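Student: pasted the sequence and its predicted model underneath.
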Amino acid sequence: MKTLSPAPLHLASALALALGAAVPAFAQHHDHAQHATTDAPERDEHAQHDHAAMSQAAPAMESAAPREPIPAITADDLAAAFPAIDHHAMQHAPAFNHKVTFNRLEAWDADEGTGQAWEGIAWFGTDTDRLWLRSEGERVGGHTESADLEVLYGRSVSPWWDVVAGVRHDFTPGDARTWAAVGVQGMAPYRFEVSATAYIGEDGRVAANVEAEYTLRITNRLVLQPLVEVDIAAKDDPDYGIGRGVSGFEAGLRLRYEIGRRFAPYVGVVHERVFGDTAGYRRADGESPRDTRVVAGVRLWF
């Protein structure tokens, strides 16, 4: 048997040790390579997300660039922004105001002759306390069928409503007489102008009047105004031809053209009707309990 020399033995041992170290290193390198290949899409996705975030942040970073600082406010700046006020040169709305309105000044032609009617209202005072004047009447064939005047004190109880109290004086029909009056007036929801007044007269007579009208603006100048009015009596009053219950009803529809806000001619149609004993009194006098007429007139205020 041949014996190897010490030099080859040492060389073999060195090769064995080198191979033993190289195999784990190769396996570790191969494993890292596989992980790198598997994680590559995820790293690419993170890289794309980071790039998009940096792209979006770029304008914000650009807008966050330092700007020129705001200069300090000087005394001249304050004087220009807040000039001295001359109270004597200012114009204030007067506390006391007034308005006079003729809602209806109209005429018509009927079988019994031409007719005229008026309805007006005026107020004088402040936003909360006012003196109200109301009047309406009618003439037919040169004869005054009805005429009255109301003098009322009005107190505002809300931005849209007033409570009124005072007196009403009837000039005709029949003998003149005076009533105590109390009621409310104002603007109901949907912009209906409403007036409801109760009257207390001699011998326990009680009457009431309810009126509602609506202003429908078709154009800037053309206005359609419907109106409904109801009269109620608590007891019969044969001397004046008034029966108990709903004694009268009036419905009107008027179309006006506002040449100016203060002056507006109009045309319209009006229907009147009486009921119950009031209709009986009309028939006894040879009159019809109902009437429909075409009217023309003017509305003005100042």
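Tutor: Perfect, thanks for sending it.
Student: every contact and neighbour count from this point should use C-alpha atoms.
Tutor: Fine.
Student: please compute how far the lengthiest helix in the chain lies from its chain's middle.
Tutor: Criterion DSSP state H: the longest helix present in the chain is helix 6-63. Averaged C-alpha coordinates place helix 6-63 at 75 Å from its chain's average position (CA atoms, centre = their mean, to the nearest Å).
Student: show me what it is packed up against.
Tutor: When contacts are defined as 3 or more CA pairs under 8 Å, 6 or more residues apart in numbering; DSSP states H and E, helix 6-63 packs onto no helix or strand at all.
Student: I'd like the next helix or strand past that helix.
Tutor: Downstream of helix 6-63, the first helix or strand assigned by DSSP states H and E is helix 75-81.
Student: chain center to that following helix: distance?
Tutor: Between the centre of helix 75-81 and the centre of its chain there are 40 Å (CA atoms, centre = their mean).
Student: what's the first helix or strand after that helix?
Tutor: Scanning forward in sequence from helix 75-81 by DSSP H and E, the next helix or strand is strand 97-110.
Student: ok, and what's touching that next one?
Tutor: Applying CA atoms under 8 Å, 6 or more residues apart in numbering, the contact partners of strand 97-110 are 114-126, 293-302.
Student: so which helix or strand takes in residue 293?
Tutor: Assessed by DSSP H and E, residue 293 sits inside strand 290-301.
Student: so which bits of that strand are buried?
Tutor: Neighbour counts over strand 290-301 (16 or more other CA atoms under 10 Å) mark 294-300 as buried.
Student: before we go on, here's another structure to hold up against the first:
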Amino acid sequence: MTAFRIALLATTVLPVLAVAQQMDPSMQMPGMGAGSTTEVAPPRTSAPAQAGMNGDHDMGAMRGTTSSLPRRVGAKRAAPSPAGPLASHNAGTMDGMGGIEAQREMPNPPPPPAALSGPAHAADLVYNPSDMATAREELRAEQGDLRAYRVLIDRLETQFQEGGNGYKWDAQAWYGSDINKLWLKSEGNGTYRGRVEEGDLQVLWSRAISPYFDLQAGGRVNFGPGPQRTDAVIALQALMPYSYNVEASLFLSNKGELRSRLEAEYDLLITQRLILQPRVELNLSAQNIRELGVGAGLSTVEAGLRLRYEFIPEFAPYVGIEYERKVGNTAGYARASGEDVGSFKYLVGLRSWF
């Protein structure tokens, strides 16, 4: 009978104690006053289990954990200190933190004078200086002063227009390094019924003055049925960001005539192979040159669109349209000679380089 009573008591009391442990001690229980001081016994833990925990950390101060110390039922939780639950931790004793503080305070003095007292090339102390100078020159030539060349036929086209079809070319070639180049440029047009109407050949020395701009200087020779001129040339050629090609040239003839030309074009990639190229050219003169049919100020304007397809980058046929207009006194000279002052041209041509 005694054993039966003990078993009945155990099955009744133990669940109540388990529920009491899980409940928030600060909750008011029915029938209990706010000042009740009934203590709930903590669960017994073995000594080895307690030794395995960090003894210097107050686990009861950490959020989300329940202290294993006895707590009075109904007692309010203590507010955390302003320093936070980790205030008892010494940050200076954490691994790595001391090293960071030391690095912040580490001085950064200049190198000692002895470090700069050696030769400009330390390898000369070990190897033959003459051999090392030869090796450095070869490295400079191969990596920073490589000689190369390129030939570009930018426009080689047939022009269909009223009054007779014609042709036009615009080609250039260069040889040199990234800094210095020798340029050859030629441009002109003519009709299939006769010879070349006008053309020129330029020989220029080019030097890079910035990552985008080349300064060019040289001479130009004109050829064709009209009056001949030889010009001194100074030009600025640029490949701008986003692939804008810009060229500005100034020509001073052997007769003291000053003229200039501005060109700009842009490659708009519709696909990797199909490219639309708008192009604008302006020609200006500082004075009237009646024998050349050129008036002072803005003399001619050309604007065109060319659509090319690059089967390979070196071979790209194209079609296009171009409008040319003579303005100002140049238009007056053209009217006096019975020429048109403006015309549309339909183009079929080829762009190639090697």
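Tutor: That came through, no problem. As the structure is a prediction and not an experimental result, all values here were calculated from the model.
Student: what range in structure 2 does the strand holding residue 293 of structure 1 sit on?
Tutor: Here strand 290-301 of structure 1 aligns to structure 2 at residues 342-353, judged by TM-score structural alignment.
Student: how close does the matching stretch sit to structure 1?
Tutor: Following the fit onto structure 1, the mean deviation recorded for stretch 342-353 of structure 2 is 0.5 Å by mean CA distance after the TM-score superposition for structure 1.
Student: and that stretch, how far out from the chain middle?
Tutor: 33 Å.
Student: same deal with stretch 216-228 of structure 2?
Tutor: Worked out by CA atoms, centre = their mean, stretch 216-228 of structure 2 lies 40 Å from the chain centre.
Student: mind putting the buried residues of strand 290-301 of structure 1 into a markdown table with distance to residue 142 of structure 1?
Tutor: Output for the buried residues of strand 290-301 of structure 1, formatted as a markdown table (distance: CA to CA, whole Å):
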| residue | distance to residue 142 of structure 1 |
| --- | --- |
| 294 | 18 |
| 295 | 17 |
| 296 | 18 |
| 297 | 18 |
| 298 | 20 |
| 299 | 22 |
| 300 | 24 |
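Student: how about residue 289 of structure 2, what does it touch?
Tutor: Neighbouring residues of residue 289 of structure 2 by CA under 8 Å, 6+ apart: 257, 295-296.
Student: neighbour count and secondary structure added to those, as CSV?
Tutor: Below are the contacts of residue 289 of structure 2 laid out as CSV (neighbours: other CA atoms under 10 Å; DSSP: H, G, I helix; E, B strand; the rest coil):
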residue, neighbour count, secondary structure
257, 15, coil
295, 23, coil
296, 18, coil
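Student: for the residues you listed, which one is nearest residue 134 of structure 2?
Tutor: Checking the contacts of residue 289 of structure 2 against residue 134 of structure 2 with CA to CA, the nearest one is residue 257 at 50.1 Å.
Student: correct me, but that closest one touches residue 284?
Tutor: No. With contacts counted by CA atoms under 8 Å, residue 257 of structure 2 stays clear of residue 284, the gap being 11.3 Å.
Student: residue in structure 2 paired with residue 181 of structure 1?
Tutor: Aligned partner of residue 181 of structure 1 by TM-score structural alignment: residue 233.
Student: tell me, how many residues neighbour its match?
Tutor: Residue 233 of structure 2 has 20 neighbours, counted by other CA atoms under 10 Å.
Student: how much space separates it from residue 208 of structure 2?
Tutor: 17 Å (CA to CA, to the nearest Å).
Student: what does residue 290 of structure 2 give?
Tutor: 37 Å.
Student: compare these two (neighbour count), which wins?
Tutor: Set residue 290 of structure 2 next to residue 208 and count neighbours by other CA under 10 Å: residue 208 wins out with 18 against 12.
Student: please name the nearest non-neighbouring residue to the counterpart of that one in structure 1.
Tutor: The alignment partner of residue 208 of structure 2 in structure 1, by TM-score structural alignment, is residue 156. Nearest non-adjacent residue to residue 156 of structure 1, counting by CA to CA, 6 or more residues apart in numbering: residue 162, 4.3 Å away.
Student: if I look at that neighbour, how far off is residue 186 of structure 1?
Tutor: 6 Å.
Student: got CSV for the contacts of residue 289 of structure 2, with distance to residue 195 of structure 2 too?
Tutor: Shown next, in CSV, are these (distance: CA to CA, whole Å):
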residue, distance to residue 195 of structure 2
257, 26
295, 25
296, 28
